[in-house]
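Visitor: Next come a sequence and a model predicted from it.
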Amino acid sequence: MNLTLIGASTIADHHLRSAGSLRAIRNLIAEGKIGKALSLRVFHAVELPIHLQGWRLDNPVAGGGMIADLTVHNADTARFLLGEGPVSAVPHMDATGLGQGVEDSAMSVWVMPSGAMVFSHESFTHLFAASGLEVHGSEGSILVRSVLSQEPVGKIDLITAQRTARIEYDRSALYENVMRNFCVAMAGTAKPAASGRDGVKSLKIACAVRDAARTGQCQTVNYGETR
C-alpha cells in the first residue's frame, strides 16, 4: 500500500482538518475546557447539490453511496478531534429518495478506546438541514453549527457551569490552508495535516460501517498495518 500516493489524494478528502473551526474545537478539547470527552455527535446530513449528483447516487463501483462520500469525512473529523479512532461500529443505512442501488442515508454509533461514544449521521436527502457537531464532556459541552463545509463558516459555543462563550477562530480559506500545509510538509519542515495513514484509517472506518449495516452485526474496525 503506497501511503505517499494515498496522502496526496487525502489532502482533498480531509480538508476539514485544515479548517480553523475544527482546529479551535480540537484545542478546546486538548486544553481540558470540557473535562474528559464523553461523547461526540456529528451530523453531516444535508442535501447533495445537483452538480455533485450522478455516480454518487447510482454507481457503487465508482465509490457511489453516502458512506463512501460522507462517512469518511465524519470518521476523520472524529479521529482529528478526539485523537483516537473507533474500535467498533453499529449502524443502519437506507435509500430514502435519491440512492439507486446505493445508500443515501445512514446513522451509526462508534466506540472509542477511551470509552467515548460517537454518533455519526450522514445523508444526501436532508434539504433543510445544516451540518454541525457537538462534543460533550464531564465539565462542559461544545456546540457547533454549519462548520462541516468547504467554506470557513459556522459558529462555536463553549458551554460550562460558568458561562456560555462564543469561540472565535481563523476563517482563512480551507483549501488554501490545505495546500499551504501540504507544501510545508513536502519541504520537510512540518507534518501534513492529513497523512496517507489518516486516509486509510478513515476509509477502514467507513468500510466497517458499511459492512455492519449490510450484515446487521456490530463490526470491529481493523486498521491492520496502518496502526
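Guide: Done, it's in.

Visitor: CA only for contacts and neighbour counts going forward, please
Guide: Noted.

Visitor: Go ahead and flag the most central residue of this structure.
Guide: Taking CA atoms, centre = their mean, the centroid of the chain lies closest to residue 74, which sits 2.0 Å from it.

Visitor: Please compare the first structure with the one that follows:
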Amino acid sequence: MDLQALVDAASTRDWDTDPEGTVSLAVVGLGNYARNVSIPAIEGGDYATVGAVVSGDPEKAERVATEHDAAALTYEGYAEGEAVDAYDAAYVATPNRLHLDGIRTAADQGKHVICEKPLEATPERAAAAVDACDDAGVTLMTAYRMQADPVIRALGSFVSAGRIGQPTKAMGEFTFPVLAGSKGPDQWRLDAELAGGGALVDVGVYPLNTARYLLGSDPVAVDATARASEPFGDRPDDPESPRLADEHVHFLAEFPEGTTGEFTASFSGDADSWLELVGESGRIRIENAFVPNGERTVRVSTDAGDVTLSGIGADETVEEFDYFAHCVLTGTPPEPDGRDGLTDVAVMDAVYEAAATGRRTDASRR
C-alpha cells in the first residue's frame, strides 16, 4: 500500500458487502454516552436500528423509548425476557462490572452482543462473558469504535505492509477531565469496584487497544506507576477488585519483536488524546485520536514521502454499529471480538499489579 492507496482506503469501508436487512438492538443502559452518542449513531447508520431500551429508571426508559419508537424495559424485564422479539441483539452500555449480567441475559436469549469497553471489570468476569457467548453460539463484539474507523483500518494495513518498517515504539495519551462536566465525584467512573479501576480502564484502554490493533501484537510484559488525589483513589471493599480508582497512570509495555509502548491516561489535566507509532523507516501520528466523531489529523512520514490526512473518514461510532450489524447479517466473526476485549482486561490487570508492586509484570492473558 503506497501513500495514495492509504489516502483512498482511509475513506472506504473495506468490510461492507451491502447485505440486505437490519439488526435491531436492545440498548442496555441509558447513561449519557448511550443516549447522546450511541443511539444517534445506531440510527444514523445503514444496518442497525433501536428496538428496545433498558434502564433502572422506568420513566427514563419510557421517555427514550417514545423518542425512538422502541420497547421500554427495566433491567428485571430484560432479564425475564420481556419484549424479547423486539430486538435481535443487545448493546450493553452499563457500568463495567455489570456487563457480564447484561451479556449473559442476551446470550441466554440467543441474542448477539456488542458490549462497551472494557469488556468487564476483571479478567475472570471478562472470560465468563466470552464463555457465555461461546456456549450460546452467539456473536460477542467488544465496542472498540477505533477499529471500525476507516482511517485506523487503513493505517493498520499500511503498517502491516511494512510501509514504516519494523515498528520500534508506540506512544499514546488520553486525558479526560472527568470532573469538568456536570457530574461530581459520586459518578460510577470513580467507583473502582463498578469500573474495575479508574482512568486506565475508562480512557487508557483506547491507546492500548489501538496500538495493539495497529501493531498486530499484544504486550508480553508491563511496568507502571499510578497515583490519585481526592476524590480519586478509593479502593473497593470487594477483595476481587483490589484496585484504586486511578487519577493518573503511566505504563511501559513490551511487545514482541522489540517494540516498546509508552502510554498515559488521566482523569484530570488538559484534555488531549493522541497516538504515535514509530518505525525504522517511518512515523505515524494521530492527533485528537480518541474523541467520538472528532476531527482527527493523521500525519504519515515515510521514506517514500509525507502525507497529512484530515477531513476524511467517517463517524467511527456509526461505523462501529454498522460493522457489528454487518457481521451479524453475514455471519462474519468481528475482529474486535470478546477475546480481544479479554486481552485488554488482562493487560490492564497486569498494569495495576505492576503499579502496586513496583515490578515488571507478565502481561499475558491470565
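Guide: Perfect, I can see it now. This one's a predicted model, so the numbers in the text were calculated from it and none came from an experiment.

Visitor: all strands for the first structure, in order.
Guide: Read by DSSP state E, the first structure holds these strands, from start to end of the chain: 37-45, 88-94, 105-111, 117-123, 132-137, 140-145, 155-160, 164-167, 219-220.

Visitor: what does the second one correspond to over in the second structure?
Guide: The alignment of strand 88-94 of the first structure onto the second structure (TM-score structural alignment) covers residues 221-227.

Visitor: Mean per-residue distance, that stretch versus the first structure.
Guide: Superposing on the first structure places stretch 221-227 of the second structure at an average distance of 0.4 Å from its equivalents, by mean CA distance after the TM-score superposition for the first structure.

Visitor: Next, the mean deviation of the longest helix anywhere in the first structure compared to the second structure.
Guide: Counting residues, the longest helix found in the first structure (DSSP state H) is helix 196-215. Once the two structures are superposed, the average separation between helix 196-215 of the first structure and the matching residues of the second structure is 0.6 Å (mean CA distance after the TM-score superposition for the first structure).

Visitor: Where in the second structure does that helix fall?
Guide: So helix 196-215 of the first structure sits over residues 338-357 in the second structure, by TM-score structural alignment.

Visitor: Only the buried residues of the matching stretch, if you could.
Guide: Within stretch 338-357 of the second structure, the residues scored as buried using 16 or more other CA atoms under 10 Å are 338-355.

Visitor: same question, stretch 278-297 of the second structure
Guide: Under the neighbour-count rule (16+ other CA under 10 Å), stretch 278-297 of the second structure has 278-279, 281-291, 293, 295-297 buried.

Visitor: ok, now stretch 216-227 of the first structure?
Guide: Under 16+ other CA under 10 Å, the buried positions of stretch 216-227 of the first structure are 218, 219, 220, 221, 222, 223.

Visitor: Could you list the residues in contact with that stretch?
Guide: Around stretch 216-227 of the first structure, the neighbours that count as contacts under CA atoms under 8 Å, 6 or more residues apart in numbering are 86-92, 197, 200-201, 204-205, 208-209, 211-212.

Visitor: circling back: need the contact partners of the match of helix 196-215 of the first structure.
Guide: With CA under 8 Å, 6+ apart as the criterion, stretch 338-357 of the second structure contacts 117-123, 126-127, 129-130, 140-142, 200-201, 205, 208-209, 218-219, 221-226, 243, 251, 360-366.

Visitor: and what of stretch 21-32 of the first structure?
Guide: Taking contacts as CA under 8 Å, 6+ apart, the residues outside stretch 21-32 of the first structure that touch it are 16-17, 34-35, 37, 80-82, 142, 147, 152, 154, 156, 169-171.

Visitor: Out of the residues you listed, which comes closest to residue 115 of the first structure?
Guide: Among the contacts of stretch 21-32 of the first structure, residue 37 lies closest to residue 115 of the first structure (CA to CA), at 9.3 Å.
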